[in-house]
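Novice: only geometry, no sequence info:
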């Protein structure tokens, strides 16, 4: 792994992780059995104190599909375009629900909640609650004043 923090709970024998050299996980994060993490040429960075429901899927890349005369499976990594891989970042303190799929180029803002079954194709602001296919903002966890208070309390610890 690129980085593995302290107190990380990960069951590698029950997960499907590709490109582990591009995977970073922060302190106190819980990754359940049944996870699928495909780190292509782009990084997957998971922050501190992130929790996942069962069977999350995170993929940092796509396949090239526009080469005439080649099956998609025959396109090599060297033939991929630069925009076909993009990092996924899950900031500190998030809860990623069961069976969530997060695709390339997405940043999940600090303290966000992703509803079970969501397919996340766009980044979300800190303290968002998002869900659906494709995932959209449902509501914010806190008011701006509550966010300031919440972060003040966390920083005092």
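Specialist: Looks like it came in fine. In this text the structure is predicted, and so the values were computed from the model without any measurement. Numbering: from 1, shown residues only.

Novice: Please make it C-alpha for all contacts and neighbour counts, starting now.
Specialist: OK.

Novice: May I see the buried residues of stretch 58-75?
Specialist: Buried residues in stretch 58-75, counted by 16 or more other Cα atoms under 10 Å: 58, 59, 60, 61, 64.

Novice: which residue lies farthest from the center of this protein?
Specialist: Within the chain, residue 69 marks the point farthest from the mean C-alpha position, 33.8 Å out by Cα atoms, centre = their mean.

Novice: sorry, back to before: narrow the buried residues of stretch 58-75 to those in strands?
Specialist: Using DSSP state E, the subset of the buried residues of stretch 58-75 located in strands is 58, 59.

Novice: Out of the buried residues of stretch 58-75, the closest to residue 116 would be?
Specialist: residue 58 (13.9 Å; Cα to Cα).

Novice: my read: that closest one touches residue 103, true?
Specialist: Yes - using Cα atoms under 8 Å, residue 58 is in contact with residue 103, at 6.0 Å.

Novice: Now for these two: what residues contact both?
Specialist: Common contacts of residue 58 and residue 103, defined by Cα atoms under 8 Å, 6 or more residues apart in numbering, comprise residue 88.

Novice: Now do the contacts for residue 96.
Specialist: With the criterion set at Cα under 8 Å, 6+ apart, residue 96 makes contact with 50, 51, 52, 53, 56, 113, 114, 115, 116.

Novice: Can you tell me which of these has the most neighbours?
Specialist: residue 114 (30 neighbours; other Cα atoms under 10 Å).

Novice: for comparison:
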């Protein structure tokens, strides 16, 4: 792995992980069995205290689709935009069978509903769901976010 924090749980024997050299998982995060990770040239970065249900998939790259006169299978050339990082910020919870594709950032303390296919980024404290995923609602009001962050700051100091 590129980086792993303390108390990280990864179930490699029952998961499919490719490009582990581009995988970073921070403290206390858990990747359960049946996780699928395809790190291409772009990294997958998972923050602290993230939870994932079974069957989550992360893919940091895809294929060129713009080459005329060639099957996608035969095109080995990639452009920079074909491989983009995925960033999962601290405290994110993804339900079962979530798919997160290249170039996505999931903001801290967000929730991704089971079965969602995430193709774009979302800000902190989002509740995300659907195919393709969309913002269902914010977890907290602005006032609650300020109180949450104050309490979290106090909690993390101790």
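Specialist: Great, that's in hand. None of these values were measured; they are calculated from a predicted model.

Novice: one step back: for the contacts of residue 96 of the first structure, give me CSV that also has secondary structure and distance to residue 84 of the first structure.
Specialist: Shown next, in CSV, are these (DSSP: H, G, I helix; E, B strand; the rest coil; distance: Cα to Cα, whole Å):
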residue, secondary structure, distance to residue 84 of the first structure
50, coil, 26
51, strand, 27
52, strand, 26
53, coil, 27
56, coil, 21
113, strand, 26
114, strand, 24
115, coil, 26
116, coil, 26
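
Novice: Considering these, which is situated nearest to residue 29 of the first structure?
Specialist: So of the contacts of residue 96 of the first structure, ranked by how close each gets to residue 29 of the first structure (Cα to Cα), first place is residue 50, at 4.7 Å.

Novice: and that closest one, what does it touch?
Specialist: Counting by Cα under 8 Å, 6+ apart, residue 50 of the first structure has contacts 28, 29, 30, 90, 91, 92, 93, 94, 95, 96.

Novice: now do residue 47 of the second structure
Specialist: Neighbouring residues of residue 47 of the second structure by Cα under 8 Å, 6+ apart: 25, 26, 27, 29, 87, 88, 89, 90, 91.

Novice: Please apply the same query to residue 103 of the first structure.
Specialist: Counted by Cα under 8 Å, 6+ apart, residue 103 of the first structure has contacts 58, 59, 60, 61, 88, 119, 120, 121.

Novice: Residue 134 of the first structure versus that one, what's the distance?
Specialist: Counting by Cα to Cα, to the nearest Å, the gap from residue 103 of the first structure to residue 134 of the first structure is 11 Å.

Novice: Show me whatever sits in contact with both of those two.
Specialist: In contact with both residue 103 of the first structure and residue 134: 119, 120, 121, using Cα under 8 Å, 6+ apart.

Novice: Reformat those residues into a markdown table and put secondary structure next to each item.
Specialist: As requested, those are exported to a markdown table (DSSP: H, G, I helix; E, B strand; the rest coil):
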| residue | secondary structure |
| --- | --- |
| 119 | strand |
| 120 | strand |
| 121 | coil |
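
Novice: can you give me the helices for the first structure?
Specialist: With DSSP state H as the criterion, the first structure has helices at 144-156.

Novice: quick one: what's aligned to residue 83 of the first structure in the second structure?
Specialist: Counting by TM-score structural alignment, residue 83 of the first structure lines up with residue 81 in the second structure.

Novice: Tabulate the shared contacts of residue 103 and residue 134 of the first structure (a markdown table), appending neighbour count.
Specialist: A markdown table is the format used below for these (neighbours: other Cα atoms under 10 Å):
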| residue | neighbour count |
| --- | --- |
| 119 | 22 |
| 120 | 24 |
| 121 | 17 |
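
Novice: quick check, nearest of the residues you listed to residue 149 of the first structure?
Specialist: Using Cα to Cα, these come closest to residue 149 of the first structure at residue 120, 28.2 Å.

Novice: what's near enough to touch the counterpart of the closest one in the second structure?
Specialist: Correspondence of residue 120 of the first structure to the second structure, assessed by TM-score structural alignment: residue 118. By Cα under 8 Å, 6+ apart, the contact list for residue 118 of the second structure reads 98, 99, 100, 101, 104, 131, 132, 133, 134.

Novice: Export these to CSV and append columns for distance to residue 150 of the second structure.
Specialist: Converted to CSV, these look like this (distance: Cα to Cα, whole Å):
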residue, distance to residue 150 of the second structure
98, 30
99, 32
100, 30
101, 32
104, 27
131, 34
132, 33
133, 30
134, 28
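
Novice: Now, of those residues, which are buried?
Specialist: So, of those, 98, 99, 100, 101, 104, 133, 134 end up buried under the neighbour-count rule (16+ other Cα under 10 Å).
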